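Colleague: I'll drop the sequence and a predicted model, then ask my questions.
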Amino acid sequence: MQTFYSDIHRQHHGRTELYAGTLVPCFEMPARADMVLDRVRATGLGEVCPPSAHGLDPVLAVHDAGYVAFLQSAWQRWQALGRDYDALPKMWQIRRLRQALPEHVEGQLCYYSMDCGTPITAGTWAAISAGADVALSAADALIGGQKGAFALTRPPGHHAARDYCGGYCFFNNAAIAAQHLRANGAKRVALLDVDYHHGNGTQDIFYQRDDVLFLSIHGHPRTEYPFFLGFADECGEGAGLGYNVNYPLPAGSTVDTWFDALAQACGRIAHFAPDALVVSLGVDAYQGDPISRFALSSDDFLRMGERLGRLGLPAVFCLEGGYAVEPIGINAVNVLSAFESSV
């Protein structure tokens, strides 16, 4: 299996985020990708390839043009105010506040953000642009006939919606890959999110569509981030009714409960009969993850990859969460290697 990777991800390195009421070092850090890349090479998973440049058109196919323009200019505008520290919002639009785009960069940062844990830094634009190219290049591998490809993307993407960032995410890499597959011959694409946290951004992007089936297995939003999306009754709307499937599980759910949900999701995917599969590969369902509350072991990620392989679908895997940094490479590559052995 080919892995697509760009070292440009290092240019995005947030200093702090607000967590549990205090400023802490960012959980999402360059070392996460380092550990995964080291494991890819140590296991001989396959060739590590640089991405090809694709420009902004595939990004604009899933993201709002104003939002993209904001991300492209935000750091320069922030720095022009004499600020050399990370850009974080200080308020959000909530009930009964006017839904209007401010002119000031600080106001736009608040408008286009959903949390205060997703800092924009000097290198954010370069990193997220490279990440989109990584995801698109992995999709190109499937278009060229490969059975599987790994997009070693950082920062992650599944919390990024059409027009807002959050959860460490700016561009929705998995959604960009899925749309690219659709634009290049795939009539239907299934997008499965196995991250501990609901892929609210991906749901937002495809919620009214019937050509991309979105499924997410995650901690229940009654108690788990992102709190406001991910409930079982969110089933899509309009043409997309029935094509959004959430499996919210209580925090602390057993491994058997998690795999029961995966079996249900795989059944829905098989019935949908897609031409390709995109997997938002978060490995923060791991038992030692510092900001998640499931209990999968490293061996369980082998089991996950084997089950996905039995779907018999060509698949792009996009790296999402996973914040137990030491085992992140083992867990991610376990999924990939087991998938490859099963197809």
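Modeller: Structure's in. What do you need? Numbers count the residues shown, from 1 in each chain.

Colleague: from here on, just use CA atoms for contacts and neighbour counts.
Modeller: Fine.

Colleague: ranges for the strands of this protein?
Modeller: Per DSSP state E, the chain has strands spanning 2-4, 16-19, 22-25, 48-49, 148-151, 189-193, 212-219, 244-249, 276-281, 315-319. These are given in chain order.

Colleague: of those, which is nearest Met114?
Modeller: Closest to Met114 of these, according to C-alpha to C-alpha: strand 16-19, at 12.7 Å.

Colleague: could you list every helix and strand in contact with that closest one?
Modeller: strand 22-25 (3 or more C-alpha pairs under 8 Å, 6 or more residues apart in numbering; DSSP states H and E).

Colleague: quick one: the helices in the stretch 151-300 of the chain, in order.
Modeller: For the stretch 151-300 of the chain, applying DSSP state H, counting those that start in this stretch gives helices covering 173-183, 200-206, 255-272, 298-309.

Colleague: turn those helices into JSON lines, columns for distance to Asp84 and mean neighbour count.
Modeller: Shown next, in JSON lines, are those (distance: least, C-alpha to C-alpha, whole Å; neighbours: other C-alpha atoms under 10 Å):
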{"stretch": "helix 173-183", "distance to Asp84": "28", "mean neighbour count": "25"}
{"stretch": "helix 200-206", "distance to Asp84": "29", "mean neighbour count": "24"}
{"stretch": "helix 255-272", "distance to Asp84": "43", "mean neighbour count": "16"}
{"stretch": "helix 298-309", "distance to Asp84": "40", "mean neighbour count": "20"}
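
Colleague: could those helices go into a markdown table alongside distance to Leu249?
Modeller: Output for these, formatted as a markdown table (distance: least, C-alpha to C-alpha, whole Å):
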| stretch | distance to Leu249 |
| --- | --- |
| helix 173-183 | 22 |
| helix 200-206 | 15 |
| helix 255-272 | 8 |
| helix 298-309 | 17 |
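
Colleague: which of the ones you listed sits closest to Leu45?
Modeller: helix 298-309 (13.6 Å).

Colleague: got the angle for that closest one vs strand 189-193?
Modeller: Put simply, helix 298-309 runs at 170 degrees to strand 189-193, going by axes from the mean of the first three to the mean of the last three C-alpha atoms, to 10 degrees.

Colleague: contacts for helix 298-309, please.
Modeller: Contact with helix 298-309 is made by 266, 286, 330-332, 334-343, as judged by C-alpha atoms under 8 Å, 6 or more residues apart in numbering.

Colleague: put this beside the first:
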Amino acid sequence: MKTIFSSTQLAHAPAQEISDGKLKPAVEIPGRAEMVLAALKDRQVGDIIEPAEFPVRPLHRVHAPDYVGFLETFWDSWTAAGRSKEAFPFVWPIRSLRQDTKVEHIDGLLGRYSMDAGTPLGGNTYQAARASADTALTGAKMLLDGEQSAFALCRPPGHHAGYDFFGGYCFFNNAAIAAQYLRDYGLHRVAILDVDYHHGNGTQSLFYDRPDVLFLSIHADPKDEYPYFLGYADETGEHAGTGFTRNWPLPLGTDWEAYTPALEEACRWLLVYKPEALIVSLGLDCYEKDPISGFKFVSDDFIRLGQRLAKVGVPTLFVMEGGYAIDALGTNCVNVLEGFAG
């Protein structure tokens, strides 16, 4: 299986994040990708290739052009305002506040285009996020060109990013961008299976009213875990997309044995839907030692995950999402890919 990765993705290197009411060392750091790359090379999984450079249009098919433009010009605006450190939003246009104003101040724009205060922006965030999106797009094109599987080592991740907002360490929704690209270039039915510990709220919202992209997510129950306000079992789509979203929220402490019934049910949905391609939002934060998660996978469970996904039997693009236990991240990631490859 070929891996797609660009070193430009390492340029986004946040120093801190806001978590548990404190400034803490950031967990979504370049070392995540570096550990996965080291494991891929050590275990000789396959060739590692550079992504192609795509125009902005595939991003505009998923994200609001003004949001993409905001990320592109953000650092210039931030520094023009006399700021030099990485940025965090602190005010949002929620509920009774107006949504239709023409905000110009950089702090107002940060609030308009974000969903949380824990996702710092820096001077190289846009470049890294664009490279991450290109990585996913290259993987999608490989499937269209006949490859049966590929691994897009995307970093920063993407599944929390929505039409016009960033959050959860995510800026462009790589899996959604890849899915839309597959649709735009000939496929009729695409499925996304999100196995990240956290619900992929951005991906769900992007396809919630559509039947051409099936979204399935197995994750920690949002009543107890981020993103809290999406990912419940009664969310099944709307309008033409009714029935094409499925969520399996699971309790904290879930291990492989308790996780398996949800995975089997998700795979049955794939069997019924018969997608022409499957995108796996590959979060590795179900691991028992992940610092911000609460499931109990051991490393061998990721082999089992890959083996089960292989039985779906359709062209598959793995898109890297979360996973923050850096010492084990490479092992767990390659376990999935080797399990899938048999």
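Modeller: Perfect, I can see it now. Predicted, not measured: the structure shown is a model, and the values here were computed from it.

Colleague: let me see the TM-score of these two.
Modeller: Overlay of the two chains. TM-score (TM-score structural alignment, normalised by the length of the second structure): 0.98; 341 aligned residues with a C-alpha RMSD of 0.8 Å.

Colleague: hang on, the earlier thing: quick one: closest of the strands of the first structure to Leu88 of the first structure.
Modeller: Closest of these to Leu88 of the first structure is strand 16-19, at 8.5 Å (criterion: C-alpha to C-alpha).

Colleague: just the buried residues of that closest one, please?
Modeller: Using 16 or more other C-alpha atoms under 10 Å as the test for burial, strand 16-19 of the first structure gives Thr16, Glu17, Leu18.

Colleague: and those residues as JSON lines, adding distance to Arg83 of the first structure?
Modeller: Formatted as JSON lines, the buried residues of strand 16-19 of the first structure follow (distance: C-alpha to C-alpha, whole Å):
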{"residue": "Thr16", "distance to Arg83 of the first structure": "15"}
{"residue": "Glu17", "distance to Arg83 of the first structure": "17"}
{"residue": "Leu18", "distance to Arg83 of the first structure": "19"}
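
Colleague: among those residues, which one lies nearest to Cys165 of the first structure?
Modeller: Among those, Glu17 lies closest to Cys165 of the first structure (C-alpha to C-alpha), at 14.1 Å.

Colleague: and the spatially closest residue to the closest one that is not a sequence neighbour, what does it touch?
Modeller: Using C-alpha to C-alpha, 6 or more residues apart in numbering and skipping the chain neighbours, the partner closest in space to Glu17 of the first structure is Gly117 (4.5 Å). Gly117 of the first structure makes contacts with Thr16, Glu17, Leu18, Tyr19, Cys26, Leu88, Gly166, Gly167, Tyr168, as judged by C-alpha under 8 Å, 6+ apart.

Colleague: out of those, name the two that are farthest from one another.
Modeller: Greatest spatial distance in the contacts of Gly117 of the first structure: Thr16 and Gly166, 14.2 Å, computed using C-alpha to C-alpha.

Colleague: how close does Gly267 of the first structure sit to Leu136 of the first structure?
Modeller: 27 Å (C-alpha to C-alpha, to the nearest Å).

Colleague: actually Asp86 of the first structure, not the one I typed
Modeller: Distance, Asp86 of the first structure to Leu136 of the first structure, by C-alpha to C-alpha: 28 Å.

Colleague: which of the contacts of Gly117 of the first structure still touch in the second structure?
Modeller: Contacts from the contacts of Gly117 of the first structure that recur in the second structure, judged by both residues aligned by TM-score structural alignment, their matches' C-alpha atoms under 8 Å, are Glu17, Leu18, Tyr19, Leu88, Gly166, Gly167, Tyr168.

Colleague: export those residues to JSON lines and tack on distance to Leu215 of the first structure?
Modeller: Below are those laid out as JSON lines (distance: C-alpha to C-alpha, whole Å):
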{"residue": "Glu17", "distance to Leu215 of the first structure": "28"}
{"residue": "Leu18", "distance to Leu215 of the first structure": "29"}
{"residue": "Tyr19", "distance to Leu215 of the first structure": "27"}
{"residue": "Leu88", "distance to Leu215 of the first structure": "30"}
{"residue": "Gly166", "distance to Leu215 of the first structure": "20"}
{"residue": "Gly167", "distance to Leu215 of the first structure": "18"}
{"residue": "Tyr168", "distance to Leu215 of the first structure": "21"}
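
Colleague: and of those residues, the nearest to Pro290 of the first structure?
Modeller: The closest of these to Pro290 of the first structure turns out to be Tyr19 (C-alpha to C-alpha; 11.7 Å).

Colleague: skipping adjacent residues, who's closest to that closest one in space?
Modeller: Spatially, and ignoring its direct neighbours in sequence, Tyr19 of the first structure is nearest to Gly117 (7.3 Å; C-alpha to C-alpha, 6+ apart).

Colleague: helices and strands around the longest helix seen in the first structure, which ones?
Modeller: Across the first structure, the longest stretch assigned as helix under DSSP state H is helix 124-143. Secondary-structure packing of helix 124-143 of the first structure (3+ C-alpha pairs under 8 Å, 6+ apart): strand 2-4, strand 148-151, helix 173-183, strand 315-319.

Colleague: 6 Å instead?
Modeller: Here helix 124-143 of the first structure touches strand 148-151, helix 173-183, going by 3 or more C-alpha pairs under 6 Å, 6 or more residues apart in numbering; DSSP states H and E.

Colleague: can you put these in a markdown table and add distance to Arg95 of the first structure?
Modeller: Formatted as a markdown table, those follow (distance: least, C-alpha to C-alpha, whole Å):
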| stretch | distance to Arg95 of the first structure |
| --- | --- |
| strand 148-151 | 38 |
| helix 173-183 | 28 |
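
Colleague: between the ones you listed, which one is closest to Asp193 of the first structure.
Modeller: helix 173-183 (9.2 Å).

Colleague: so how far does the closest one sit from its counterpart in the second structure?
Modeller: Helix 173-183 of the first structure: mean distance to aligned residues in the second structure after superposition is 0.8 Å, counting by mean C-alpha distance after the TM-score superposition for the first structure.

Colleague: got the angle for that helix vs strand 212-219?
Modeller: Using the same axes, to 10 degrees: helix 173-183 of the first structure against strand 212-219 is 160 degrees.
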